[in-house]
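K.L.:
Below: sequence and its predicted model.
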Amino acid sequence: MVSQATMPRRGTEVNHKAKHVLIVGGGYVGLYTGLRLQRALRRELRSGSVQITIIDPQSYMTYQPFLPEAAAGNLSPRHVVTPLRRVLPRVRILNGKVTKVHHGARSVTFQPLVGPSQELEYDVIVMAAGSVSRTLPIPGLADAAIGFKSVGEAIALRNRVLGMLDRADATEDERVRRRALTFVVVGAGFAGVEALAELEDMARDAVRYYDSIEEKDLRWVLVEASDRILPEVGPEMGRWTLEELRERGIDVKMQTLLRSCEGGLVKLSDGDEFESATIVWTAGVKANPVVNAGDLPLDERGRVMTTAQLTVAGVTGAFAAGDVAGVPDVTNPGKYCAPNAQHAVRQAKVLAGNVVRHLSGRPLLTYRHKYAGSVAGLGLHKGVANVYGIKLHGLPAWFMHRTYHLSRVPTLNRKVRVMADWTLALFFKRETVSLGEIETPREEFRAAAATV
């Protein structure tokens, strides 16, 4: 068994007696927990009596509420991510996945991006692996659809939408045009509504540069299984959002299911059938599959069973928070905290403090939150908000949406860069260029080499 003590950071002295805190996941909870532990344990980290490791496939944290704006070209993709190594200089970052948790033995199986797996020991583990898209066994979904949880998906979707405009403009085949100019989003939560609204807004700007395409040629379809959209902002604001989307010509189908989408042929439960070259799946999330590969207890929804102190129920030396954890909502007995960024950031603050308290043998604190409300962007200068009971829509809500999320973006560096993007957008039109070739950068070279 290989101990983390055999893998020291550059410039640090190996200490085989160091307490090792292992954080699985570098998202909201992982990054913010690492930041707070780095500050609270700075003396211990300098002396080598404590070591902290974060394991994540990516070397950055993605601020997901800004993905719609990145997809629409309002923000640079690099400004919605935070490099872990830069902001966590005293934390060891390992890129790869945890494939199994052996908490009884205080170790995990770590699979790096390249090379054989390793067994890493720890004293305290923090499960912060987040969530993945919750999909259903729908024919054609895996081949025809794309998710909206990563910066890669957001930029690929942006390139896809703009690329479809190029495709439609270059052909006179009406079937090809209709298929290219029909865009479908499944799921009317925050991710689905914001992604659709921002991309529709961008596409409406872009068609001005195409002689053969008009706004009325674009078809946007939002498919939702329930009878409400944006339930997080309340029924009144949800109804206003529905009216706003329909006024923009978006076809919102409530209480409707996606039956199949094989080959891009969309079949809905209301009997509607049509072809689409762009299908986006945002119908919910589920805990990262790593929770199923180990000995930590799970709840009925497949999340790590967690206490109000953010410890894993029934064991010691294990903590969990965020989408991967079933955290009881002590302000609403019998309910659980929603899987969103607001809870993840707040939970990370309490979790980091409780890890420090655990290491020093002090009593742990309970995670208790006061609901602040919800905000959503619906394109440039359009939004909806319900904050502390104050309900807004249009420009004021859009401004509140941006202000709130700017305050939550980690590090001053990223706040300034985001502000710079927004400021430039006041004076210059956004770029509406598809760079789809970046997804297959070797195709042209491969074709040239094949002729030699």
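P.N.:
Received, thanks.
K.L.:
going forward, measure contacts between C-alpha atoms and count neighbours the same way
P.N.:
Will do.
K.L.:
And the helix or strand containing residue 415, what does it pack against?
P.N.:
Element membership for residue 415 (DSSP states H and E) is helix 412-425. Here helix 412-425 is seen to pack against helix 395-408 when contacts are counted using 3 or more CA pairs under 8 Å, 6 or more residues apart in numbering; DSSP states H and E.
K.L.:
could you say what helices and strands the helix it packs on packs with?
P.N.:
Taking 3+ CA pairs under 8 Å, 6+ apart as contact, the helices and strands that helix 395-408 lies on are strand 373-377, strand 383-387, helix 412-425.
K.L.:
Mind jotting down where the helices sit in the protein?
P.N.:
Ranges of helices within the chain are 28-40, 42-47, 67-71, 84-87, 141-144, 151-169, 174-180, 190-206, 235-247, 341-360, 395-408, 412-425, 443-450, based on DSSP state H.
K.L.:
So which of those helices is the most surrounded?
P.N.:
Greatest average neighbour count among these goes to helix 67-71 (a mean of 27), per mean count of other CA atoms under 10 Å.
K.L.:
who's in contact with that helix?
P.N.:
Here helix 67-71 makes contact (CA atoms under 8 Å, 6 or more residues apart in numbering) with 75-77, 80, 149-151, 154-155, 157-158, 191, 194-195, 198-199.
K.L.:
could you redo the helices of the chain as TSV and give each row distance to residue 296?
P.N.:
Output for the helices of the chain, formatted as TSV (distance: least, CA to CA, whole Å):
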stretch	distance to residue 296
helix 28-40	18
helix 42-47	28
helix 67-71	32
helix 84-87	26
helix 141-144	30
helix 151-169	30
helix 174-180	46
helix 190-206	30
helix 235-247	37
helix 341-360	18
helix 395-408	31
helix 412-425	35
helix 443-450	45
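K.L.:
Put this next to the first one:
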Amino acid sequence: MPKILIVGGGYAGFYTAWKLEKQLRRGEADVTIVDPLPYMTYQPFLPEVAAGSIEGRHAVVAHRRHLKKTDVITARVTAINHAEKKATITPELGEPYEFDYDIVVVTGGAVSRTFPIPGIAENAIGLKTIEEAVAIRDRILGNFDRASTLPAGPERDRLLTVVVVGGGFAGIEVFAELRSFASALLQSYPQISFDDVHFHLIEAMGRIMPEVSLPTSHWVLKNLAERGALVHLDTQLKSAVDGRVELSTGESFESDLIIWTAGVMANPQIVRNSDLPVEERGRITVRTDLRVGDEDTIVADAWGAGDISAIKDLSGGGVGGFCVPNAQHAVRQGKLLAKNLVATLRGEEPKDYNHKNLGAVAGLGLGTGVFQSGKIAIKGLPAWVAHRGYHGLAMPSWERKIRVVTGWWNNIWLGRDIVGIEARETPRAVFEEFASRPKPPAPKAEDAPVAAPAEEKKPARKTPAKKAPVKKAAAAQNAPAQEAEAPGAGAAPEESYGGAAEGTDPKPVSSDK
């Protein structure tokens, strides 16, 4: 059987494997999928996960549960040598090893694209993974807890200031969802008022959400302003060192939560370590039939799809004539790739990928959304219903759909869960704090200091003892105690609290004083 290796288990990779299981005949091919995570993340739900509207585990799809006929390897593909049809697989534990394949499908996805702005790498967080979304939610809840115990001042303002960098769909959605989340939290924190919470979105261009019309984007800006959220257009982030945000306009403020959503790039770990053709923007060159290559050449037995690939958009849309990196294209490309791969195995011709964007829909917090399809724009509650309906149906598998929709239904009657678990990042801290530890071993006899031999003294001559007067002896008995002890000699230094300082030997106290 030909061995098919799928590199990456995101949208395109998961759907390729999922559809291959349904379309391949028994014994027709052996499929292996490799990804460092054991699940696919449904990224359109990340803003709602960050805002507590969806349980984090419900926004991911377990590979092993839904890919019954596929060999799942939880590891990284760190190199692809297609000339020899070998891939280097590097597990988290153990040594890297080579994997021989006959056909490779590269669907490694994308990662956050950042710029060398001081402080971003050390202080910001992205929004590409479920772990990031959950961490954002826990950080906001933890900051509300801490701020509620502080008086008004710079530290309190820092905890209650949220900054989002990037005004695309992902940035606007998480910005608006978090603003809605923070407003709902005020009911549980009477110590914090609406005006105490500050939200800033920074966008370098003169508008937000280029996927929708200009009037629709203006409506979103107005809606955010009415909710107390400030959008900085034509503004660049200059620095974020130690959480101090400095803008190109000269404004500056401090924030404990900086979220970066200003673009993505093809997974460099895969692109830079393969011999497959790469275009100028760092993506693998893929034809419209999803085979690797260009219009004139085809790289045999190599396929690509999703955000890691540069595929021409035959519908006439897209940026620069290529399909934009979003879920709509990745899912549909994965489905078509499976069909085309099976077709080539059976001697048939593959079909070109051609999908016209049906529109854009975004959730802006509970009960508020926006939908754009051509010149048709829907705003408010109807758009929010359309947003949830579309993504609820687009979530893979009925098992995941039921979990997500059930969570939404529960929130209607019970409200959002506002329990933050920041300590999950350091789960052993409490155990370590109170855990008993073995006492240090007692020093061995040979290690004890040897006392110097006493000098030989000549026997003193015996002299008759004189009796001290009774009055003087009584006075000596009642003398102040401090005269017998040097000042401060009985106070142990702070460093040696509980015993001698670590790494030092206790010194014997002389009784000659």
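P.N.:
That came through fine. Being a predicted model, the structure only gives us computed values, none of them experimental.
K.L.:
quick check: angle from the helix holding residue 415 of the first structure to helix 395-408?
P.N.:
Angle, helix 412-425 of the first structure to helix 395-408, by axes from the mean of the first three to the mean of the last three CA atoms, to 10 degrees: 150 degrees.
K.L.:
Mean per-residue distance, helix 412-425 of the first structure versus the second structure.
P.N.:
In the superposition against the second structure, helix 412-425 of the first structure averages 1.0 Å from its aligned positions (mean CA distance after the TM-score superposition for the first structure).
K.L.:
what about that helix, distance to the chain center?
P.N.:
Offset of helix 412-425 of the first structure from its chain centre (CA atoms, centre = their mean, to the nearest Å): 20 Å.
K.L.:
Ok, stretch 119-132 of the second structure next?
P.N.:
When distances are taken as CA atoms, centre = their mean, stretch 119-132 of the second structure is centred 5 Å away from the chain's centroid.
K.L.:
okay, and that stretch goes to which residues in the first structure?
P.N.:
The alignment of stretch 119-132 of the second structure onto the first structure (TM-score structural alignment) spans residues 140-153.
K.L.:
Show me the contact partners of that stretch.
P.N.:
With contacts defined as CA under 8 Å, 6+ apart, stretch 140-153 of the first structure is touched by 62, 64, 67, 70, 77, 80, 132-133, 154, 157, 191, 195, 260-264, 277-282.
K.L.:
quick one: residue 20 of the first structure and residue 122 touch, right?
P.N.:
Yes: taking contacts as CA atoms under 8 Å, residue 20 of the first structure lies within contact range of residue 122: 5.0 Å.
K.L.:
Next, the buried residues of the lengthiest strand in the first structure.
P.N.:
In the first structure, assigned by DSSP state E, the strand with the most residues is strand 92-102. For strand 92-102 of the first structure, burial by neighbour count (16 or more other CA atoms under 10 Å) applies to 92, 93, 94, 95, 96, 97, 98, 99, 100, 101.
K.L.:
quick one: the fifth one and residue 297 of the first structure, what's the gap?
P.N.:
Counting by CA to CA, to the nearest Å, the gap between residue 96 of the first structure and residue 297 of the first structure amounts to 23 Å.
K.L.:
swap in the first one?
P.N.:
Look at residue 92 of the first structure and residue 297 of the first structure: by CA to CA, they are 27 Å apart.
K.L.:
One more: the second one?
P.N.:
Relative to residue 297 of the first structure, residue 93 of the first structure is positioned 26 Å away (CA to CA).
K.L.:
again, but for the third one
P.N.:
Applying CA to CA, the value for residue 94 of the first structure to residue 297 of the first structure is 25 Å.
K.L.:
How about the last one?
P.N.:
Applying CA to CA, the value for residue 101 of the first structure to residue 297 of the first structure is 11 Å.
K.L.:
before we move on, what about the fourth one?
P.N.:
Relative to residue 297 of the first structure, residue 95 of the first structure is positioned 26 Å away (CA to CA).
K.L.:
check contacts around the aligned partner of residue 280 of the first structure in the second structure.
P.N.:
Aligned counterpart of residue 280 of the first structure in the second structure: residue 259 (TM-score structural alignment). Counting by CA under 8 Å, 6+ apart, residue 259 of the second structure touches 124, 125, 126, 127, 162, 163, 164, 165.
K.L.:
From the centroid of the second structure, which residue is nearest?
P.N.:
Nearest to the geometric centre of the second structure sits residue 132, at 2.6 Å (CA atoms, centre = their mean).
K.L.:
Which position in the second structure pairs with residue 196 of the first structure?
P.N.:
Under the alignment (TM-score structural alignment), residue 196 of the first structure pairs with residue 175 of the second structure.
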